[in-house]
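**Q** 3D model of this:
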Amino acid sequence: MLFDISRLVRSYEQSFATGVDRIDLAIGLDLLKRFGSECHFVHAGRHGVCILPQDLGKAVLSRLQHLWNDDPSSVAKASALTKLRLKHEPRVRSHFFPPSDRIVSAQTTYVVASHSGVGKIAGGMSGLDPHRKMQRLIYIHDLIPIEYPEYQRPETKQQFSSFLKELTDAPVIAVSNSNDTDRRVKKFAAENAWQLAATDVIVPTLDFRLMPATPLTPSVSAFLENSSPYFVILGTIEPRKNHLLLLQIWRELSQLKNQPRLCIIGKRGWENENVVDMLERCPAITDTVFEFADLSDFEVQTVLQHATALLFPSFAEGLGLPMLEAAALGVPCVASDIPVFREIAPASTTFLSPLDGAGWLAEIVSRAGDVHNNQMKDQS
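**A** Below is the predicted model of the structure:
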């Protein structure tokens, strides 16, 4: 087994993991558990492509498991030696290709689960496996860069297309994260003459557990001390997530006497000029919209579980892990009426078109009013 660990090496120091990060890590850990000493690690970067030492690959998986899934307070900072090895060994080892026939052979399966890695290097797969001996398996999270290029950076569509082309010039197994993604992948594969050896669907399941309590930052504590109702949107701030719709709604809500709050959890992404302008220059939402970029998992859970609802107005998604996280905490969700959400959403989910601003406004006002009325009853 040859697991592409490139994205996880790049994320080695990140305290917050995206959904793709967590799935990539889960697959890497599962392969290591099942294949043990026969699980090897390939890394691709500016230096080129190389096989990482097994102990170094295991150290990356172990650290990220503790950092993202266990108690992050128990994780010591990476040793200077480990950091040095991650910085220098890939560059040094890239000069020792081709890898041994024991690692790259007809019995080897190459697995990439991150839309990153060897496929991002022009000629990367032919350099790694010049005789096309290996079986290839790609786990596909979505085709959004190709189907919705307007929501991406200008160069992303071509980069992702090149990535897929690099991996599919030999027989490949395409595994999708949902039935919706699977349908899209099969259509795209037929249109682009992929050599599909097989397809499968493996929908991620949420191994939910409450994170160990850690001190809340002052800004989070202050936010939670306010008893007024609030809603959460969780995920990277990028155009397809439709934050702009919610910010416009909250501008309208500024006319109300008892305004609910909006909590935005996620880092700022790309192509967000209008969203950033509103966050930084719209006085009407200054007191009701709060932005948190670097919360711990415990803080995310704490904020989410006290929310009136999770709001998920995306135009396009590959899956939607925040919806599953909210459901595990018993928090209702108001979501876009898109196919993948219909596939994975809990029965209690309210669906609205991502273009229906009036519908979203009415739903938010109704839910906030119910909370306010209940609070008034409790006080009386």
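
**Q** please make it C-alpha for all contacts and neighbour counts, starting now.
**A** Fine.

**Q** helices of the stretch 101-250 of the chain, start to end?
**A** 124-128, 144-147, 156-167, 179-191, 218-225, 243-253 (DSSP state H, counting those that start in this stretch).

**Q** scratch that, the stretch 251-380 of the chain
**A** Assigned by DSSP H, counting those that start in this stretch, the stretch 251-380 of the chain shows helices spanning 273-281, 297-305, 321-328, 339-344, 357-379.

**Q** can I get the helices of the stretch 101-250 of the chain in CSV with distance to residue 350 and mean neighbour count?
**A** What follows is these, written out as CSV (distance: least, C-alpha to C-alpha, whole Å; neighbours: other C-alpha atoms under 10 Å):
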stretch, distance to residue 350, mean neighbour count
helix 124-128, 44, 19
helix 144-147, 24, 17
helix 156-167, 32, 18
helix 179-191, 19, 16
helix 218-225, 25, 12
helix 243-253, 16, 19
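
**Q** wait, which of those helices is closest to residue 200?
**A** Residue 200 lies closest to helix 179-191 among those, at 7.6 Å (C-alpha to C-alpha).

**Q** before we move on, the earlier item: could you export the helices of the stretch 101-250 of the chain as a markdown table, including distance to residue 207?
**A** Below are those laid out as a markdown table (distance: least, C-alpha to C-alpha, whole Å):
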| stretch | distance to residue 207 |
| --- | --- |
| helix 124-128 | 33 |
| helix 144-147 | 26 |
| helix 156-167 | 29 |
| helix 179-191 | 20 |
| helix 218-225 | 25 |
| helix 243-253 | 28 |
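
**Q** tell me which of those sits nearest to residue 234.
**A** Closest approach to residue 234 among the helices of the stretch 101-250 of the chain is made by helix 243-253 (10.1 Å; C-alpha to C-alpha).

**Q** residues in contact with the closest one?
**A** For helix 243-253, contacts defined as C-alpha atoms under 8 Å, 6 or more residues apart in numbering pick out 237, 259-260, 262, 274-275, 278, 284-285, 288-289, 313, 357, 360-361.

**Q** so which of those is the most crowded?
**A** Comparing these by number of neighbours (other C-alpha atoms under 10 Å), residue 313 comes first, having 27 neighbours.

**Q** here is a second sequence; please produce its structure as well for comparison:
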Amino acid sequence: MKRIVLYDCGRLMARAKSATPTGIDRVDLRYLDHFLNDPDTEVIGVGQKSDSLGIYADADVATIHRLLCRRWLDRAPLSDADKRTVTRTYLRGKVMSLGAKLGRKLTGARFPGALHRRLAGRGDTPLFYFNGSHKGLTKEPLFAAMKAELGAQLIFFVHDMIPVDFPQYVRPGHDEKHAVRMRIAARQGDLIVWNSIYSKDRFYAFADREGIAHPPGVILHIGVEPHFQVLPTSDVTEERPYFLIVGTVEPRKNLRVLLEAWELLRARGGPVPELRIIGKRGWVTEANEGDAERAASLAPDVVELDRVSDDALMVQLSGACALLFPSFTEGWGMPLVEAAVMGLPAIASDIPAFHEAGQGCALLLSPDSPEAWADAVTRYADPSLPDRATALAGLLRFAPPLWPAHFDGFEVALAEYMRNVAEK
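**A** Presented below is the predicted three-dimensional model:
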């Protein structure tokens, strides 16, 4: 169907200079790519600034899309000229945001004249606002005005409810900030996209506590990137078995249980496999205070590799005994899915999202039992035992979630929503 999409590019513009994407970055870029490549969709890049909306130049949206696809999806390095282009586009976006704020202060208008001119004469063409990243979502009057003044219908991608449900794992104040975002999504959202059944259930539980009616929505698993489906080749011969934990080292990722497990392995005597930590260090709360020092004390059995490119990550995954994923909570489990697609077994926490993402192909353990993790690591590292071979055989039934199916599901859900609107 013909449509106009106000695509919130705020996060992509802010993250444009990052060499590697987060999971949210991947989703955000994939949705922008989907809309830009749909011949029936006119995309207008927008960004929030306080309680007003700014509009990005079409050329800047196209540039950021092209260069981020090259860097994040195609894994190709940017030239120096491309990097300068990214910086200039980023700075123009900052100017746009300041202009939107200034325009609101001087004229009282939430929406710039350029946006009104773009929308003039659209007739019955449906107008949607899409936010795929949680970025902004703090000024509810702005979103109410999009509906009342522009006639837009609002679509939000909800990645998780973790800050609300588990405030002990986030920075101080982030729980209430996320609650504000989710209130706006629940009250103003016309269609919600969730990445898992668990995320939907927690979102609706939050809406119930807030006394907000459930907005309609659809559960769509995040697609695995195609390059993870091609096994890399490596000339490196590993001298000892190793395991990986992948992701930002933050409290809910529960690195501590693995550090305690490796201390147990050392105390038991015999060969100790290597633990490789792939991910930048995040914030520290009581839940992970002292973990960095503890990890350093376990060298050379525990090694921190910081963030790595997808290509380097794939090489690491291809040679590991298993992926370790001991999180206390997740909205989904992208590293688990990527590992499964590559034929790598996973040992993960027994939490709802991993039942869904792992499709029964991961060994699930209590996130509070270092003894259980130490025992599992020992079994998977020993080629004379059947545990790892059995896990490998189980991966043959894993059905990877793919982006084409994701967007087919999105379009079906959106078409159904529009039919229901027309029938009212």
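
**Q** overall similarity of the pair, as a TM-score.
**A** Overlay of the two chains. TM-score (TM-score structural alignment, normalised by the length of the first structure): 0.86; 365 aligned residues with a C-alpha RMSD of 3.0 Å.

**Q** circling back to that earlier point, CSV for the helices of the stretch 251-380 of the first structure, including distance to residue 128 of the first structure?
**A** Formatted as CSV, these follow (distance: least, C-alpha to C-alpha, whole Å):
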stretch, distance to residue 128 of the first structure
helix 273-281, 40
helix 297-305, 37
helix 321-328, 33
helix 339-344, 35
helix 357-379, 50
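
**Q** among these, which is nearest residue 201 of the first structure?
**A** helix 339-344 (12.8 Å).

**Q** how about that closest one, aligned to which bit of the second structure?
**A** Against the second structure, the aligned range for helix 339-344 of the first structure is residues 352-357 (TM-score structural alignment).

**Q** scan the second structure for its longest strand.
**A** If you go by DSSP state E, the second structure has its longest strand at strand 41-49.

**Q** what's in contact with that strand?
**A** With contacts defined as C-alpha under 8 Å, 6+ apart, strand 41-49 of the second structure is touched by 1-10, 35-36, 53-58, 61, 97-98, 100-101, 136.

**Q** list the contacts for the closest residue to residue 126 of the second structure other than its chain neighbours?
**A** Of all residues not flanking residue 126 of the second structure in the chain, residue 3 sits nearest, at 5.1 Å (C-alpha to C-alpha, 6 or more residues apart in numbering). Counting by C-alpha under 8 Å, 6+ apart, residue 3 of the second structure makes contact with 40, 41, 42, 125, 126, 127, 128.

**Q** quick one: residue 3 of the second structure from residue 36 of the second structure, how far?
**A** Distance, residue 3 of the second structure to residue 36 of the second structure, by C-alpha to C-alpha, to the nearest Å: 12 Å.

**Q** next: residue 153 of the second structure.
**A** Counting by C-alpha to C-alpha, the gap from residue 153 of the second structure to residue 36 of the second structure is 18 Å.

**Q** ok, back up a step: out of the contacts of strand 41-49 of the second structure, list just those in helices.
**A** Using DSSP state H, the subset of the contacts of strand 41-49 of the second structure located in helices is 10, 35, 36, 58, 61, 97, 98, 100, 101.

**Q** distance of the alignment partner in the first structure of the fifth one relative to residue 188 of the first structure?
**A** Under the alignment (TM-score structural alignment), residue 61 of the second structure pairs with residue 57 of the first structure. Counting by C-alpha to C-alpha, the gap from residue 57 of the first structure to residue 188 of the first structure is 33 Å.

**Q** cool, residue 332 of the first structure as well?
**A** 34 Å.

**Q** do the same with residue 309 of the first structure
**A** From residue 309 of the first structure across to residue 188 of the first structure, the span is 36 Å (C-alpha to C-alpha).

**Q** SS state for the counterpart of residue 16 of the second structure in the first structure?
**A** Using TM-score structural alignment, the partner of residue 16 of the second structure in the first structure is residue 12. The three-state assignment at residue 12 of the first structure reads coil, by DSSP: H, G, I helix; E, B strand; the rest coil.

**Q** so residue 64 of the first structure sits right up against residue 16, yeah?
**A** No. Using C-alpha atoms under 8 Å, residue 64 of the first structure makes no contact with residue 16, being 10.0 Å away.

**Q** show me which of these two is the more surrounded one.
**A** Per other C-alpha under 10 Å, whichever of residue 64 of the first structure and residue 16 has more neighbours is residue 64, with 25 against 19.

**Q** for that one, give me its contacts.
**A** Residue 64 of the first structure is in contact with 12, 25, counting by C-alpha under 8 Å, 6+ apart.

**Q** surely it is in a strand?
**A** No. Applying three-state DSSP, one finds residue 64 of the first structure to be helix, outside a strand.

**Q** tell me how far it lies from residue 167 of the first structure.
**A** Separation of residue 64 of the first structure from residue 167 of the first structure (C-alpha to C-alpha) stands at 26 Å.

**Q** same thing with residue 241 of the first structure?
**A** Using C-alpha to C-alpha, residue 241 of the first structure is found at 28 Å from residue 167 of the first structure.

**Q** again, but for residue 31 of the first structure
**A** Residue 31 of the first structure sits 20 Å away from residue 167 of the first structure, going by C-alpha to C-alpha.
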